[in-house]
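Undergrad: 3D, please:
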Amino acid sequence: MKIAVLDDYQGVARDLADWDSLGAEIRVFTEPFAGEAEVVEALAGFEVIVAMRERTRFPARVLAGLTGLRLLVTTGPVNAAIDVAAARELGVVVCGTGYVAYPTAELTWALILAAARNLPAEWGSMRAGGWQVGLGVGLRGKVLGLLGLGRLGTEVARIGQAFGMECVAWSHNLTADRAAEHGVTAVGREQLFARADVLSVHTVLSRRTRGLIGAAELALMKPSSILVNTSRGPVVDEAALVAALRARSIAAAALDVYDIEPLPADHPLRDLDNVVLTPHIGYVTRELYEIFYRDAVEDIAAFRSGRPIRVLG
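TA: Purely as a prediction, here's the structure:
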């Protein structure tokens, strides 16, 4: 059996699980593919592919080109980049792994604090031999707006409450009772944008959430507000966000996700002085990677035994 482990950017996959127990030929890919044709060419002949979240896309046309593929394992319990129905029609089993939400919630707060206290500029000044260069803002008494109050949103809200923030939330299906269970006030969509001092995005990407935050929504926000996105880049209209940041119609943005990933080197977000950027590392922790790769090995072993586990779709 030939196994491909994809998008191991840190080169840690082999150390975080017992791959040798599979007795298989394993190749680890540490760089992203340039496009679909390269995916099909590079992965031809592999019977098993382990995908790291949604870094590599597997639409029907790619799956159809991987004629030797029998098992596709995605880290995490869902993967919007895999056409699971097409895989099933082609006879490819798709399995997932375990997942925990807290690493992304922790990074969300790292980004909020970095933006609120102007940490990139202060750190840059210290590195250059300087001293204080800006004025931060405190969070106590401010309004934390949550676009989505699922597993991640509720965890971020809990930490916000510890900071003494008032938490409000909106999503398409959120009820007042559901929000109140977590000490959060459900508000209307426009009210969410208008009231939030910090607006944090925690909604899945779908047809109705793509571009959900556009120029009109950004215009509702306070000039002092901070937008944080650790969900999916296309939830926010990236061009509208760049325009708002350039015009200072919002104070700052803190982003871990983007329309195109990896973010192009010449992207305008990289040139702005009121944005904090991280390279989609919300889930990139040793503890979660250990879950991902351990479960991936279990999935492969179970598939080989004829009893696949954690099957998706």
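Undergrad: please count neighbours and contacts with C-alpha atoms only from this point.
TA: Will do.
Undergrad: could you find the closest non-adjacent residue to the residue most central in space within the chain?
TA: With the centre of the chain defined as its mean C-alpha position, the nearest residue by C-alpha atoms, centre = their mean is Ser231, 4.7 Å away. Take Ser231 and drop its neighbours on the chain: the residue closest to it by C-alpha to C-alpha, 6 or more residues apart in numbering is His202, 5.4 Å away.
Undergrad: that neighbour touches Leu149, doesn't it?
TA: Yes. Using C-alpha atoms under 8 Å, His202 is in contact with Leu149, at 7.0 Å.
Undergrad: what sits against the residue nearest to the centre of the chain?
TA: When the contact criterion is C-alpha atoms under 8 Å, 6 or more residues apart in numbering, the partners of Ser231 are 201-205, 256-257.
Undergrad: among those, which lie within helices?
TA: When helices are assigned by DSSP state H, not one member of the contacts of Ser231 lies inside them.
Undergrad: can you pull out the residues in contact with stretch 259-274?
TA: Stretch 259-274 has contacts (C-alpha under 8 Å, 6+ apart) with 55, 115, 232-234, 238, 242, 245-246, 251-253, 275, 277, 279.
Undergrad: which of those are buried?
TA: Burial by neighbour count, 16 or more other C-alpha atoms under 10 Å: within the contacts of stretch 259-274 this picks out 55, 115, 232-234, 238, 242, 245-246, 251-253, 275, 277.
Undergrad: for comparison, sequence B:
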Amino acid sequence: MTARPPLRRIALLDDFGDAARASADWSGLPVEVFTDHVTGPALAERLRGFDAVVLIRERSPFPAELAEALPDLRLVVTTGMRNRVLNMDACQARGIAVCGTPSSAAPTVELAWGLILGLARRIPAQENALRQGHWQAHPPGLELEGATLGVAGLGRIGVKVTAIALAFGMKVLAWSPNMTPERAAAAGAELAGKLDLFARSDIVSLHLGLGPSTRGIVGAAELAAMRPGALLVNTSRGALVDEAALLAALHEGRLGGAAIDVFEQEPLPADHPLLAAPNTLLTPHLGYVSARNFRAYFEGATACLRAWNAGAALPNPLNAAAGATTAQDPHA
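TA: All right, here's what the predicted structure looks like:
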């Protein structure tokens, strides 16, 4: 392979829990770990002089103007194989290599079911009441056996969520913009129209990618179609849901509750209105956050960084500058 100048400065961004250092062997790599979050001009200033950046999924947007502001940057490693807020075209145009890492869908599937169970059985509210001296202070929760789960999106996560629903004895409806009856049936679900899915489900769980056609795809009409007391769970993308419509449905008591792991603005500001909305179960984008998945992420990242320094082929290349032979779509 062609010799490359070794990396002099590597930035690892947004390591909120300071987990990266313990998840892989970084020895010999000149990495600087940032545990806070900055954006815009402050991020460009922070990254000035770095020749490699490691991104944790989609925590920091990496638009074209940021790539253009960093003339020393030669390599970007994103954890996972897709990052919708990383401008791949700008990186390729500037000759910046982009690599991904291995990842697992299992943590998001497990978190989705943790949220479903927590919301359906009112576990956080009951636990908080118990600590305050109250016994069975809230109304009974929803029993899953015999209930209907609506799954919006049957990708690798939605299919696994469906399998667990069937194990609970639930009926599963499935919908996505390109869903077919055969694909739904193969997963053990029944194809439904979008409004029909929202109207017939006791719980709706979102597992769609975000793009122009799906932004705001759950709006006032979909929320109004949901039966009284129904639950909405979103572990996919915050912008799939019209936030104003969701807040209205919650405050008006038309929804039984919403469990949300993903937000259009992350980290969530301390004054965000969802924090004060009733009947919510909120988590700080934990879907992919597990010890095993972080080991896969950061061992994959260090493998890419070491391959660069060794002049070897880069693992998991995502653009031609990194050695990919076919273009990758970070929004897929």
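Undergrad: and the equivalent of Ala120 of the second structure over in the first structure, how far from Ser225 of the first structure?
TA: Superposed on the first structure with TM-score structural alignment, Ala120 of the second structure falls opposite Ala116. Note on Ala116 of the first structure: its distance to Ser225 of the first structure, by C-alpha to C-alpha, to the nearest Å, is 9 Å.
Undergrad: ditto for Ala244 of the first structure
TA: Plainly put, Ala244 of the first structure is 11 Å away from Ser225 of the first structure if you go by C-alpha to C-alpha.
Undergrad: with neighbour numbers in mind, choose between these two.
TA: For Ala244 of the first structure against Ser225, the residue with the higher neighbour count under other C-alpha atoms under 10 Å is Ser225, and the figures read 24 against 20.
Undergrad: in contact with the residue nearest to that one when sequence neighbours are not counted, which residues are there?
TA: Counting by C-alpha to C-alpha, 6+ apart, the nearest residue to Ser225 of the first structure once its immediate chain neighbours are dropped is Asp197, at 4.5 Å. Asp197 of the first structure makes contact with 142-145, 222, 224-226, according to C-alpha under 8 Å, 6+ apart.
Undergrad: all strands of the stretch 201-313 of the first structure, in order?
TA: Using DSSP state E, counting those that start in this stretch, the strands of the stretch 201-313 of the first structure run over residues 226-229, 252-255, 275-277.
Undergrad: so which of these is nearest Ile300 of the first structure?
TA: Set against Ile300 of the first structure and scored by C-alpha to C-alpha, those come closest in strand 226-229, at 33.5 Å.
Undergrad: what's that closest one packed up against?
TA: Judged by 3 or more C-alpha pairs under 8 Å, 6 or more residues apart in numbering; DSSP states H and E, strand 226-229 of the first structure is in contact with helix 102-116, strand 198-201, strand 252-255.
Undergrad: output the ones you listed in TSV, with distance to Ala265 of the first structure appended to each entry.
TA: Conversion of those to TSV gives the following (distance: least, C-alpha to C-alpha, whole Å):
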stretch	distance to Ala265 of the first structure
helix 102-116	21
strand 198-201	24
strand 252-255	15
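Undergrad: just give me the match in the second structure for Ser225 of the first structure.
TA: Structural alignment (TM-score structural alignment) places Ser225 of the first structure against Ala230 in the second structure.
Undergrad: verify the stated contact: that match with Gly256.
TA: Yes. Taking C-alpha under 8 Å as the contact criterion, Ala230 of the second structure and Gly256 are neighbours in contact, 5.0 Å apart.
Undergrad: how near is Thr209 of the first structure to Glu25 of the first structure?
TA: Using C-alpha to C-alpha, Thr209 of the first structure is found at 41 Å from Glu25 of the first structure.
Undergrad: coming back round to it: CSV for the contacts of Ser231 of the first structure, including distance to Pro103 of the first structure and neighbour count?
TA: Output for those, formatted as CSV (distance: C-alpha to C-alpha, whole Å; neighbours: other C-alpha atoms under 10 Å):
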residue, distance to Pro103 of the first structure, neighbour count
Val201, 15, 25
His202, 13, 25
Thr203, 16, 22
Val204, 17, 15
Leu205, 19, 16
Asp256, 13, 21
Val257, 15, 24
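Undergrad: can you pull the contacts of the match of Ser225 of the first structure?
TA: For Ala230 of the second structure, the residues meeting the contact criterion (C-alpha under 8 Å, 6+ apart) are 201-204, 255-257.
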